[in-house]
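In: Please work out how this folds:
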Amino acid sequence: MVARMSRRWFMSGAALVVVAAPLLVPSPAMAAPPRPDMVTVDSEEMDPAIAVRAKANPDLFEAVLSQVDWLATAKGQTSSPKAANLGPKFTVVVHIGEQPKQTYDLYPLAAGGPRAFRPAKQPDKRKTTNAWFYGRLNMSETLRAAGVPLPERPETLHGGIGGGERVFDQDTLNPGRDLDKLLADLREVLLLNGAVVLAITLGLAGISLLVRRRTR
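Out: Next up is the predicted model:
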């Protein structure tokens, strides 16, 4: 009797494992979506296009990808600039495997700062809209590091949250010039204070002289 009950429990447990096994295996729909592993940069002046692969150069790949990965779902930040103010255009295409998924146009030398454009027509056929954005300030140097023929811009300082860098004028970073200016300003303040004290002293002396004459 005990053996028969044990056999039944064993058979019930085995059947439960067979039924539940497919539920324990993660389905393809639940698996994490594949990440981009290559970006290409192209323009009318470049032949062939530059390809940056995650495996070959992960740091450079992440740097170039960071220029455009936030544009996929972002809302437009600016109206369409004048074409004459945009400068050269560089098209960045994001790939997964060998399949292009996203495409964006970057204008690192645009007047007033870098610009980025997201076209409504995307390689992966997803629905989106045309939109213009303010690009990151290190766009030019990042593309240049990838091999894009752009002029060097050493005034662009890297580091900052989310790619937000600050651009300083060369004079701003000159402590000697600032010290000289500080001393000159201090000298002017001292001279001005001295002139005020002298004027007050002469005024008091004149008043004292007038009072002495009237009291005689």
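
In: going forward, measure contacts between C-alpha atoms and count neighbours the same way
Out: Noted.

In: Just to check, residue 135 is in contact with residue 116?
Out: Yes: if you go by Cα atoms under 8 Å, residue 135 and residue 116 touch, sitting 5.4 Å apart.

In: Have a look at the two and say which one is more surrounded.
Out: residue 116 (28 against 23; other Cα atoms under 10 Å).

In: quick one: the more buried one from residue 14, how far?
Out: Separation of residue 116 from residue 14 (Cα to Cα, to the nearest Å) stands at 59 Å.

In: which one's the longest strand in the chain?
Out: Secondary structure of the chain per DSSP state E: the longest strand is strand 99-107.

In: so what does the helix or strand following that one touch, helix or strand wise?
Out: Going down the chain from strand 99-107, the next helix or strand is strand 115-118, by DSSP states H and E. Where contact means 3 or more Cα pairs under 8 Å, 6 or more residues apart in numbering; DSSP states H and E, strand 115-118 is packed against strand 99-107, strand 131-134.

In: Packing partners of the longest one?
Out: Contact here means 3+ Cα pairs under 8 Å, 6+ apart; on that basis strand 99-107 packs against strand 90-96, strand 115-118.

In: if you compare those strands, which one is most tucked away?
Out: Most buried of those, by mean neighbour count (mean count of other Cα atoms under 10 Å): strand 115-118, with a mean of 24.

In: any residues touching that one, and which ones?
Out: Applying Cα atoms under 8 Å, 6 or more residues apart in numbering, the external contacts of strand 115-118 come out as 71-72, 86, 103-108, 129-136.

In: From residue 17, how far off is residue 10?
Out: 11 Å.

In: Find residues that contact each of these two.
Out: Counting by Cα under 8 Å, 6+ apart, residue 10 and residue 17 have no shared contacts at all.

In: hmm, back to that, present the helices and strands packed on strand 99-107 as a markdown table; the columns should include distance to residue 140.
Out: Formatted as a markdown table, these follow (distance: least, Cα to Cα, whole Å):
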| stretch | distance to residue 140 |
| --- | --- |
| strand 90-96 | 10 |
| strand 115-118 | 11 |
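
In: Could you also give me the structure for this next sequence, so I can compare it with the first?
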Amino acid sequence: MVRLVKRLILAAAGVLLAAVLTPALAEPAHAAGAGTAQGGAGRAGGGPAQAAPKPKAPPAGVDITGHQLAEPLRLRAATHPAEVAAVIDQVNWLSRTGAAAGPKPDDLGPKYTVVVLAGDVPTQTYDLYPLALGGPRVYRPAKQPDPAHRAKAGWFLGRLNMSETLRTAGVPLERQLDTVSGGGGVGGGERVLPDESLKPGKDLGEAMGELQRLLLLNVGVLVAITVGLAGIALLIRRRTR
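Out: I've put the predicted structure just below:
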């Protein structure tokens, strides 16, 4: 019986030691891996890190033409920043490849052409169909005003708030009461996940905190078990004398 208790004490002590030493050994390894990655990045760059390229200036405005518009809507970021940003948000997420065919012409509804400007120079153009059957649609022509913006022609599902965005910008459309407002991903609508949940640094910190608390709890349990086994061993040893 005494030997069995001693073996249990040794086993518990070994588990406790492993639980305490594992995080300490993992951190240097992680630091070494990070150092190696940074060193490799420095060698690949051939010397000191180069300055990151300057971000492109935001578009200066948009022109909108289409159904029941006697003249183009000319929105500029200097005077209508919110409207310009909202209209560009309808097309700035498009992937490189869209569908080859769209809905039937009779199902498209009114068409509105959006031209994105850099300064006074047209750079991109898109056809928007906010009232298309089955949901808003966007068509990106292959021929773009700026040769630098080469793209494949394609059809895309539009954001659900396309009609309200265009109406707010000045397009004569009836108000859509069932439209979900806000930004969102493909197909429109608000994000299902809040912005805070998309921050990996915050999630990683919370996960590490939970891991540390769990580790401390396990260590506490192991210490309690070890103390209990030691007490039992001591009691048995006294009785067997």
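
In: For the two chains, what TM-score is obtained?
Out: Taking TM-score structural alignment, normalised by the length of the first structure as the basis, the two superposed chains have a TM-score of 0.59; 139 aligned residues with a Cα RMSD of 2.3 Å.

In: picking that back up, please identify the deepest-packed of the helices and strands packed on strand 115-118 of the first structure.
Out: When those are scored by mean count of other Cα under 10 Å, the highest mean neighbour count falls to strand 99-107 (a mean of 21).

In: returning to that earlier point: distance from the chain centre to the longest strand of the first structure, please.
Out: Between the centre of strand 99-107 of the first structure and the centre of its chain there are 17 Å (Cα atoms, centre = their mean, to the nearest Å).

In: Compute the inter-axis angle for it and strand 90-96.
Out: Inter-element angle recorded for strand 99-107 of the first structure and strand 90-96: 160 degrees (by axes from the mean of the first three to the mean of the last three Cα atoms, to 10 degrees).

In: rewinding a little: which among the helices and strands packed on strand 115-118 of the first structure is found nearest to residue 41 of the first structure?
Out: Closest to residue 41 of the first structure of those, according to Cα to Cα: strand 99-107, at 9.5 Å.

In: Alignment lookup: residue 87 of the second structure to the first structure.
Out: Superposed on the first structure with TM-score structural alignment, residue 87 of the second structure falls opposite residue 64.

In: Name the nearest residue to that match, ignoring sequence neighbours.
Out: Excluding the flanking residues, the one nearest residue 64 of the first structure by Cα to Cα, 6 or more residues apart in numbering is residue 142, at 6.3 Å.

In: Would you mind listing the residues in contact with the equivalent of residue 116 of the second structure over in the first structure?
Out: Alignment note (TM-score structural alignment): residue 116 of the second structure maps to residue 94 of the first structure. Taking Cα under 8 Å, 6+ apart as the criterion, residue 94 of the first structure is in contact with 36-40, 65, 100-103.

In: Residue 104 of the first structure now?
Out: Residues near residue 104 of the first structure by Cα under 8 Å, 6+ apart: 68, 91-93, 116-119.

In: Check the gap between residue 165 of the first structure and residue 137 of the first structure for me.
Out: Distance, residue 165 of the first structure to residue 137 of the first structure, using Cα to Cα: 6 Å.

In: Likewise for residue 108 of the first structure?
Out: Distance from residue 108 of the first structure to residue 137 of the first structure, counting by Cα to Cα: 8 Å.

In: intersection of neighbour lists for those two?
Out: Common neighbours of residue 108 of the first structure and residue 137 (criterion: Cα under 8 Å, 6+ apart): residue 114.

In: Looking at these two, which is more packed in?
Out: residue 108 (25 against 21).

In: residue in the second structure matching that one?
Out: Aligning on TM-score structural alignment places residue 108 of the first structure opposite residue 130 in the second structure.

In: could you say what helices and strands the longest helix along the second structure packs with?
Out: Identified as the longest helix of the second structure according to DSSP state H is helix 2-45. Applying 3+ Cα pairs under 8 Å, 6+ apart, we find helix 2-45 of the second structure packed against helix 200-240.

In: From the chain's centroid, how far away is stretch 210-218 of the second structure?
Out: Counting by Cα atoms, centre = their mean, stretch 210-218 of the second structure is centred 29 Å from the centre of its parent chain.

In: Could you tell me where that stretch falls in the first structure?
Out: Going by TM-score structural alignment: stretch 210-218 of the second structure matches no residues.

In: follow-up on the earlier one: I'd say the match of residue 108 of the first structure and residue 162 touch.
Out: Yes: if you go by Cα under 8 Å, residue 130 of the second structure and residue 162 touch, sitting 5.5 Å apart.

In: Can you tell me what residue 159 of the first structure aligns to in the second structure?
Out: Under the alignment (TM-score structural alignment), residue 159 of the first structure maps onto residue 182 of the second structure.

In: re the thing from before, just the closest of the contacts of residue 94 of the first structure to residue 214 of the first structure, please.
Out: Nearest to residue 214 of the first structure, judged by Cα to Cα, of those is residue 65 at 88.9 Å.

In: ok, the closest one touching residue 41?
Out: No: counting by Cα under 8 Å, residue 65 of the first structure does not reach residue 41; the two are 10.7 Å apart.
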